[in-house]
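S.K.: Got a predicted structure here, sequence first:
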Amino acid sequence: MFFRLPYIGFFFSLLICLVTACHQQKSVASLPVIWDTDIGPDFDDAGALAMLHHLADKGEIHLLATISCNGYANSPQVLHVFNGWYGRPDLPVGRADTAYAPVVPDECHWTDSVLANSEFRKQQSLADTSQDAIKLYRKLLAAAADHSVVIISTGFFSNLAALLQSMPDRFAPDSGLQLVRRKVKYLVSMAGRFPEGREFNVYNDTRAAAYVADHWPTPIIFSGFEIGDSVFTGLPLLQPHLPESPLRQTFRVGLRCWHEVEIGHPSWDETAVLAALDTTHQLFVPEPGRIIIHPDGSNGWEYKSDGQQYYLIPRTSRSRLAQLINGYLLGK
């Protein structure tokens, strides 16, 4: 068999294009992410976790670990179930040290519902591989490239404060503050109300929130209560033709418990995940300054043009944000 010269040139050019495209695709590194969550008392955390797994499937992030900042016993267990369901049964799970963390239960019992379903637990590792949160943080950060890791916090600041105060160990000779300064790119936190107000993740551990606000050495991006509070999502998960999943079960129980089956659930934690990837500010405008944590758990904001902390102002509509989130929840 032979090809005429024009065809040889065509196929050679096509081969060069394919090789170049493959090389370009491989050269784009996915963003290393550690997710810190109070998963349990609300169920938007479950939506955020589904988003993170879908983003990891698409290669946009490298999910390093899911870590609970809630001392509630169900929290690390439900992380194991979701991670296994989404094909990552060996993904590290961190359990909160109750010396630092609040214990806030799941009053809607969506976690009980998920944990009781044997089908959802089939992909879960049989061994309880949960690790101490601070040791896990230090191990992961020590192994990471400098200034590479993004931490997304959708819960209390308990773990983050303890991390900053941690001492050198077998993983790294650095103090916690030095380790964070060297390894973390930025922190995205679903916390606070802006420019002022009082919000759950702050007032449940005010001491830790104030410590992180005053000592965290990299940029902090706050996705405030007021953003996700008016972005309603989750209703598409109730479509009867969809296959069963931990996420669908979670929203079915949660939406009924919160009396939201007509409007959907606020997307506090899901919008924080969107914010973590919005590096070109297409969805949100960052307002520079610094957060001020008051003793009663409320917060204020001091504008500073050169500040390294930011709170976000939506640039796009709430309906567009909801559309993006629902797409991720459906695995699109």
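M.R.: Nice, I can see it.
S.K.: drop to CA atoms for contacts and neighbour counts, all remaining ones
M.R.: OK.
S.K.: For Glu226, see how far away the closest residue in space to Gln323 that isn't next to it in sequence is.
M.R.: Nearest residue to Gln323, sequence neighbours excluded (C-alpha to C-alpha, 6 or more residues apart in numbering): Thr233, at 8.0 Å. Distance from Thr233 to Glu226, counting by C-alpha to C-alpha, to the nearest Å: 15 Å.
S.K.: quick one, which of these two is more surrounded?
M.R.: Applying other C-alpha atoms under 10 Å to Thr233 and Glu226 shows that Thr233 carries more neighbours, namely 27 against 20.
S.K.: Surely the more buried one is in contact with Ile325?
M.R.: Yes: here Thr233 reaches Ile325: they are 7.0 Å apart, a contact under C-alpha atoms under 8 Å.
S.K.: Which stretches in the stretch 101-250 of the chain count as helices?
M.R.: With helices called from DSSP state H, counting those that start in this stretch, the stretch 101-250 of the chain shows them at 110-115, 133-143, 158-164, 176-183, 200-203, 206-215, 225-228, 246-257.
S.K.: take the one below as the second:
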Amino acid sequence: MFTRSFTGKGGLFIFLAGVCLLFSSQKKPAAQRGAPLKVIFETDMGNDVDDALALDMLYKYMKEGKINLLAVSSNKNNIYSSLFISLMNNWYGYPHIPVGRVKDGADSEENPNNYARAAYRYTAKGGQKVFKAPDTTAAYKESVALYREVLSRQPDSSVVIISVGFSTNLARLLDSGPDSFSPLGGRDLVAAKVNLLSVMAGDFEEKRMAEYNVKIDVAAAKKVFGSWPGRIVTSPFELGNTILYPARSIRQDFTWTEHHPVVVAYESYLKMPYDRPTWDLTSVLYAVEGLKDYFSISRPGKIYADKEGFTFFDPAPQGNHFYLAADEEQRKKILQRFITLVTRNPKGR
């Protein structure tokens, strides 16, 4: 064990890396204990392309038997977000994974580089759609209803939620009432079933900004940070922003297939070649594999957001919020792990 000191709001922070005393009373990821980790993925798929790579990681963990992906929920209020998730589920060999869709979400932008739309509509030279993607619009459940159904069926303290978009669905889940799936209200249901919320959100640098995932739905983020009845570990903007997934991998490591949905997504999002930050991938890596040699973690505390979407961390011995960091050597290891994982062939291919 070793320590590293950082200065920020609230004074001195001590970061512990490796197998540390801070987590001696907290459960290791189930994937490290032998049982597949039960995961729900909450995403704003269709905004930044890192969501597509993060979902790819989860499929690869599924193939390895490390996780059971219970559901994928979209918090982007755009139908192509859910359609692209269904396309990915089908292409990677997991068409049974249910997809949830936000209702009246905070973000419905239809920008020209919406890669989810581009990949869903992608056609070969003859004009035929490349990816088998039936229109399953009617099959999508509203996300909060899907959460309640899925969580009610799981053992207590068994589920990890990985949230890499807006907090809209999670805030509504906390406010939800009893239903046919569970007599518990949302907050009590989360307290009973969820072991960890691994979230990509916030910016804790001294010269911080209102991070995108927070500011798009500030009220929801404030609700989640203020009311979530369990452990939250956040991977802030400044972590993933310093770990760039290389364009050379996108161009060279997926040529085993003529058409790959992640490659199409990358090519549709920005003009290739470009390296791209791995914000969302860091939250997936931590949730499934833990600290290992990849991350350092803050002492316990409390995260809160102000009305503009700026996030702050106050250390507190009894706090249940933490945030991740990585030094240069750790960032190299993280990037290599990303490349190793996502360049593996999917199930059945």
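M.R.: Received, thanks. Just so it is clear, the structure is predicted and the values come from calculations on it, not from any experiment.
S.K.: that older thread, can you put the helices of the stretch 101-250 of structure 1 in CSV and add distance to His265 of structure 1?
M.R.: Putting the helices of the stretch 101-250 of structure 1 into CSV (distance: least, C-alpha to C-alpha, whole Å) gives the following:
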stretch, distance to His265 of structure 1
helix 110-115, 14
helix 133-143, 29
helix 158-164, 26
helix 176-183, 33
helix 200-203, 16
helix 206-215, 25
helix 225-228, 9
helix 246-257, 7
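S.K.: between these, which one is nearest to Pro41 of structure 1?
M.R.: With C-alpha to C-alpha as the measure, helix 110-115 is the member of the helices of the stretch 101-250 of structure 1 nearest Pro41 of structure 1 (9.0 Å).
S.K.: Now for the counterpart of Pro183 of structure 2 in structure 1, how many residues are close by?
M.R.: The alignment partner of Pro183 of structure 2 in structure 1, by TM-score structural alignment, is Pro173. The tally of other residues near Pro173 of structure 1 (other C-alpha under 10 Å) stands at 12.
S.K.: can you check Gln309 of structure 1 too?
M.R.: If you count neighbours by other C-alpha under 10 Å, Gln309 of structure 1 ends up with 25.
S.K.: What residues does it make contact with?
M.R.: Neighbouring residues of Gln309 of structure 1 by C-alpha atoms under 8 Å, 6 or more residues apart in numbering: Pro219, Ile220, Ile221, Phe222, Pro288, Gly289, Arg290, Ile291.
S.K.: In strands only, show me those.
M.R.: Among these, the residues falling in strands (DSSP state E) are Ile220, Ile221, Phe222, Pro288, Gly289, Arg290, Ile291.
S.K.: Which residue of structure 2 sits opposite the fifth one in the alignment?
M.R.: Using TM-score structural alignment, the partner of Gly289 of structure 1 in structure 2 is Gly301.
S.K.: Touching, that match and Thr234? I think so.
M.R.: No: look at Gly301 of structure 2 against Thr234 with C-alpha under 8 Å: they stay out of range, at 11.8 Å.
S.K.: Find residues that contact each of these two.
M.R.: With C-alpha under 8 Å, 6+ apart, Gly301 of structure 2 and Thr234 have common neighbours His321, Phe322.
S.K.: and the gap between the aligned partner of Lys223 of structure 2 in structure 1 and Ile151 of structure 1?
M.R.: By TM-score structural alignment, Lys223 of structure 2 lines up with Tyr211 in structure 1. Separation of Tyr211 of structure 1 from Ile151 of structure 1 (C-alpha to C-alpha) stands at 17 Å.
S.K.: who's more crowded, the two?
M.R.: Shown here are Tyr211 of structure 1 and Ile151; by other C-alpha under 10 Å, Ile151 has more neighbours (22 against 18).
S.K.: residues contacting the more buried one?
M.R.: Taking C-alpha under 8 Å, 6+ apart as the test, what Ile151 of structure 1 contacts is Val33, Ile34, Trp35, Asp36, Val184, Tyr186, Leu187, Val188.
S.K.: 10 Å instead, please
M.R.: Residues in contact with Ile151 of structure 1 (C-alpha atoms under 10 Å, 6 or more residues apart in numbering) are 32-36, 64-65, 160, 184-189, 220, 276.
S.K.: tell me, how many neighbours does the closest residue to Ser108 of structure 2 other than its chain neighbours end up with?
M.R.: The spatially closest residue to Ser108 of structure 2, leaving aside those adjacent along the chain, is Asn77, at 4.5 Å (C-alpha to C-alpha, 6+ apart). Counted with other C-alpha under 10 Å, the neighbours of Asn77 of structure 2 add up to 20.
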